[in-house]
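**Q** Task: produce atomic coordinates for the following.
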Amino acid sequence: MDEIKVFAPASVANVGCGYDTIGFAIDGLGDEIIMSKRSDSKLVIKEIIGADLPLEPEENVATISIRALLDHLGSDQGFDITIKKLFKPGSGLGSSASSAAGAVFAANELLGEPIDKKDLIHFALEGEAFASKSYHADNVAPSLIGGFNVIRAYEPELDIFQVNVPADLWVLIIFPDVVIKTSESKKLIPTSLSIKDARDQWSNVAGLIQAFNTHDFELLRKSVTDLVAEPVRKGLIPGYDQVKQLAYDHGSVGFNISGSGPSMFALFKNEKAMNAAKPEIKKLYEEMNLPVILHSSKINLRGCEVIS
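**A** Model prediction:
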């Protein structure tokens, strides 16, 4: 196989209480990457469609991630790469992670799959760290392997496990047309917590995991609560409190910021409740004269996949 086309899904990180620790993949948004082998060792980004991102291999998360994989394998294989972004960078949906994950997945496929899919996370993290100025796998892991992921530890080695996903759970992504850079948003996060806030945050993480495992939607609604990022980041997102209230008024079982924002996610236990909330949210942003994208999805359990 000399050429491949893959899809790498977007993702929701933090999921409220799980800062840099929890994330899940979604359907329909992500990166489409076409990659082909070269006869030399160069990594060439031929085109990026849908976003203004660097083509230089030392400045793009896709080629940085591929280089980490090739160095590990001791390979001098070169690739031509075309990236089609199906959602905006700076959306809070793991744009850099989708590019990094999709790139290493495609390269690994063309090289004959020498690395297990889950182990590719290590190489995608190199690109993600370049983009966000920190190592965090809560976008990269779900984009690569799909599902609902928990990063138990980063040191001394990366330790990730997956949590059961309720089959009837729906996700509504609300993306107002403003840009928030992850590297800038991270500067708002407090460097210390009170014992009380830390205790309550840990309790919410435990509740969130239990809620997913047992399909306890009332516990899920209570446990998505975040005491770390949401209080300092929500002010960057127009209409945040109003949208949150509208979602809960229509039966949402969990609402918070997706990653660093401005996208938000609302969890619903059925499609009917989710669809009832959409017109109200759209109307709110029309009154604010602000474009908004509403995207419905189930939790993507597949992660990166070959599409042609």
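
**Q** all contacts plus neighbour counts: C-alpha atoms, from now on.
**A** Fine.

**Q** quick one: contacts of stretch 76-89?
**A** Stretch 76-89 has contacts (Cα atoms under 8 Å, 6 or more residues apart in numbering) with 29-51, 70, 95-96, 99, 107.

**Q** er, stretch 121-131 I mean
**A** In contact with stretch 121-131 (Cα under 8 Å, 6+ apart) are residues 60-66, 68-69, 96-97, 100-101, 104, 134-137, 140-141, 144, 183.

**Q** so how far is it from its chain's centroid?
**A** 13 Å (Cα atoms, centre = their mean, to the nearest Å).

**Q** Using the three-state scheme, assign A167.
**A** For A167, the assignment made with DSSP: H, G, I helix; E, B strand; the rest coil gives coil.

**Q** all strands for the stretch 51-200 of the chain, in order.
**A** 79-85, 148-153, 159-163, 170-176 (DSSP state E, counting those that start in this stretch).

**Q** ok, and which of the ones you listed has the densest surroundings?
**A** Mean neighbour count (mean count of other Cα atoms under 10 Å) peaks for strand 170-176 among the strands of the stretch 51-200 of the chain, with a mean of 23.

**Q** Tell me which other helices or strands that strand touches.
**A** strand 264-268, helix 271-287, strand 292-297 (3 or more Cα pairs under 8 Å, 6 or more residues apart in numbering; DSSP states H and E).

**Q** In JSON lines, list these along with distance to E3 and mean neighbour count.
**A** As requested, the helices and strands packed on strand 170-176 are arranged in JSON lines below (distance: least, Cα to Cα, whole Å; neighbours: other Cα atoms under 10 Å):
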{"stretch": "strand 264-268", "distance to E3": "35", "mean neighbour count": "27"}
{"stretch": "helix 271-287", "distance to E3": "38", "mean neighbour count": "15"}
{"stretch": "strand 292-297", "distance to E3": "29", "mean neighbour count": "16"}
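
**Q** Redo the ones you listed as CSV? Include distance to K196.
**A** Putting those into CSV (distance: least, Cα to Cα, whole Å) gives the following:
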stretch, distance to K196
strand 264-268, 26
helix 271-287, 34
strand 292-297, 35
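
**Q** one more to put side by side:
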Amino acid sequence: MICIKVPATTANLGVGFDCLGMALDIYSYFYFKPSKSLQISGCPTEYQNENNLVYQAYIEAMTELGIKPSPIKLVIKSDIPLERGLGSSSACVVAGVLGAYALAGHPVNQEKALALCTKIEGHPDNVAPALIGGLVASYQGDQILYTSRFPLHSSYKFLVLIPDFRTSTEIARELLPEKIDFTDAVSNQSKLLFATQALTSGDGPLLQEVMTDKLHEPYRKQLIHEVNIVSDLTKQAGALTVLVSGSGPTLLAIAQEKIDIDSLNDQLKELKHQWKCYKVNSDLEGATQC
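**A** Below you'll find the model as predicted:
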């Protein structure tokens, strides 16, 4: 049986809408084995069929490799919560593609694998860090997908704040305006340049200054209950900035000082919805065969 390990991801990081993402040390494990018929376990019943995203990505990759896909037994063991803005669907896509490579006995061509993952997922901001690891910027050119990995400064600490409700990526994207103000576009573009500098240099005050997005967060926050309260509590606890992870509802907090997570969780218990704060690290390996 072949095992593929894929990290969770947090996309956008505020001002990096659709082009910046980071892998986190929360993992999904996918076990592949040739079978006489399709068998899937470890996920909700509605996904235990041909519509399973891992299986669909496996089929796409096998076809790309020029190999007739055969049925598989797929076992999923995941700590990445579904529909919470932590890249659960991207993990499935990456796993399906890498599982196909492994079952076919082909060495992974990372450039081709990333291009295929992006084609299936629709955009690279989650699949790129899931595959490569670390903090990754991506740009989809006319013919080539470009990625660049930035070294995170060791002073930064990361927290995820995960609620008991889900949000739909499709609905979150539908809320985005068709047109944006020219000044907002210039502002975000400028902030993104300095945000990447701050993340690599360890300049916390600069990071705090530039992590105010106007392209997507104001609209997506409409779907996140108690977002302002949770954000304020986390900043009071010592976070430099609190961002929407992907399309939400999970929030990503970045800090440089130690945050008392137990105390913060006690405060979160007072809210109507159940929020839970966890310390996470950036995963630097990306997807691997385990």
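
**Q** follow-up on the earlier one: please check the contacts of stretch 76-89 of the first structure and keep the buried ones.
**A** 29-37, 43-45, 48, 70, 95-96, 99, 107 (16 or more other Cα atoms under 10 Å).

**Q** Just the contacts of stretch 76-89 of the first structure: which are in helices?
**A** Mapping these onto helices (DSSP state H) picks out 70, 95-96, 99, 107.

**Q** mind putting the strands of the stretch 51-200 of the first structure in a markdown table, distance to F7 of the first structure included?
**A** Output for these, formatted as a markdown table (distance: least, Cα to Cα, whole Å):
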| stretch | distance to F7 of the first structure |
| --- | --- |
| strand 79-85 | 10 |
| strand 148-153 | 18 |
| strand 159-163 | 21 |
| strand 170-176 | 19 |
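
**Q** Taking the ones in helices among the contacts of stretch 76-89 of the first structure, tell me the two that lie furthest apart.
**A** L70 and S95 (22.4 Å; Cα to Cα).

**Q** Now check the first structure for the residue matching V127 of the second structure.
**A** Using TM-score structural alignment, the equivalent of V127 of the second structure in the first structure is V140.

**Q** nearest residue to its match other than its sequence neighbours?
**A** By the measure of Cα to Cα, 6 or more residues apart in numbering, the closest residue to V140 of the first structure outside its immediate chain neighbours is A97, 4.8 Å from it.

**Q** Contact partners for the one you found?
**A** The contact partners of A97 of the first structure, taken as Cα under 8 Å, 6+ apart, are 10, 124-125, 127-128, 139-140, 143.

**Q** any idea which of the residues you listed is closest to E3 of the first structure?
**A** Nearest to E3 of the first structure, judged by Cα to Cα, of the contacts of A97 of the first structure is A124 at 20.1 Å.

**Q** counterpart of that closest one in the second structure?
**A** So A124 of the first structure corresponds to C117, using TM-score structural alignment.

**Q** next one: P54 of the first structure
**A** So P54 of the first structure corresponds to Y47, using TM-score structural alignment.

**Q** got it, and F87 of the first structure?
**A** Match for F87 of the first structure (TM-score structural alignment): I80.

**Q** what about that match, how many neighbours?
**A** Counted with other Cα atoms under 10 Å, residues neighbouring I80 of the second structure total 23.

**Q** Looking at the second structure, which helix is longest?
**A** helix 182-201.

**Q** The next helix or strand after that one - contacts with which helices or strands?
**A** Next along the chain after helix 182-201 of the second structure, taking DSSP states H and E as the criterion, comes helix 204-210. Where contact means 3+ Cα pairs under 8 Å, 6+ apart, helix 204-210 of the second structure is packed against helix 182-201, strand 239-244.

**Q** Identify the residues contacting A101 of the first structure.
**A** Taking Cα under 8 Å, 6+ apart, one finds 8, 62, 65, 120-121, 124, 140, 143-144, 304 in contact with A101 of the first structure.

**Q** Could you check which residue of the second structure pairs with the residue nearest to V140 of the first structure?
**A** By TM-score structural alignment, A97 of the first structure lines up with S90.

**Q** How about T225 of the first structure?
**A** With TM-score structural alignment as the criterion, T225 of the first structure matches T212.

**Q** go on, A206 of the first structure?
**A** With TM-score structural alignment as the criterion, A206 of the first structure pairs with L193.

**Q** re the thing from before, can I get the ones in helices among the contacts of stretch 76-89 of the first structure in CSV including distance to D241 of the first structure?
**A** Formatted as CSV, these follow (distance: Cα to Cα, whole Å):
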residue, distance to D241 of the first structure
L70, 46
S95, 25
S96, 27
S99, 31
A107, 42
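
**Q** residue contacts, the nearest residue to I209 of the first structure once chain neighbours are set aside?
**A** Excluding its sequence neighbours, the residue lying closest to I209 of the first structure (Cα to Cα, 6+ apart) is V163, at 7.0 Å. Counting by Cα under 8 Å, 6+ apart, V163 of the first structure touches 147-150, 209, 212-213.

**Q** Show me what V163 of the first structure lines up with in the second structure.
**A** V163 of the first structure maps onto F150 in the second structure, by TM-score structural alignment.

**Q** same deal with I174 of the first structure?
**A** Using TM-score structural alignment, the partner of I174 of the first structure in the second structure is L161.

**Q** got it, and E287 of the first structure?
**A** So, by TM-score structural alignment, E287 of the first structure is matched to E270.

**Q** Relative to V15 of the first structure, how far out is G28 of the first structure?
**A** G28 of the first structure sits 19 Å away from V15 of the first structure, going by Cα to Cα, to the nearest Å.

**Q** More neighbours: which of those two?
**A** V15 (29 against 16).

**Q** Kindly indicate whether that one is helix, strand or coil.
**A** V15 of the first structure - assigned by three-state DSSP - is coil.

**Q** Kindly report the same for H273 of the second structure.
**A** H273 of the second structure - assigned by three-state DSSP - is coil.

**Q** I'd like the distance between the match of F87 of the first structure and K191 of the second structure.
**A** 30 Å.

**Q** Now do the contacts for C43 of the second structure.
**A** Counting by Cα under 8 Å, 6+ apart, C43 of the second structure makes contact with I76.

**Q** wait, isn't V108 of the second structure in contact with G99?
**A** No: shown here, V108 of the second structure and G99 do not form a contact pair, counting by Cα atoms under 8 Å, at 10.0 Å.
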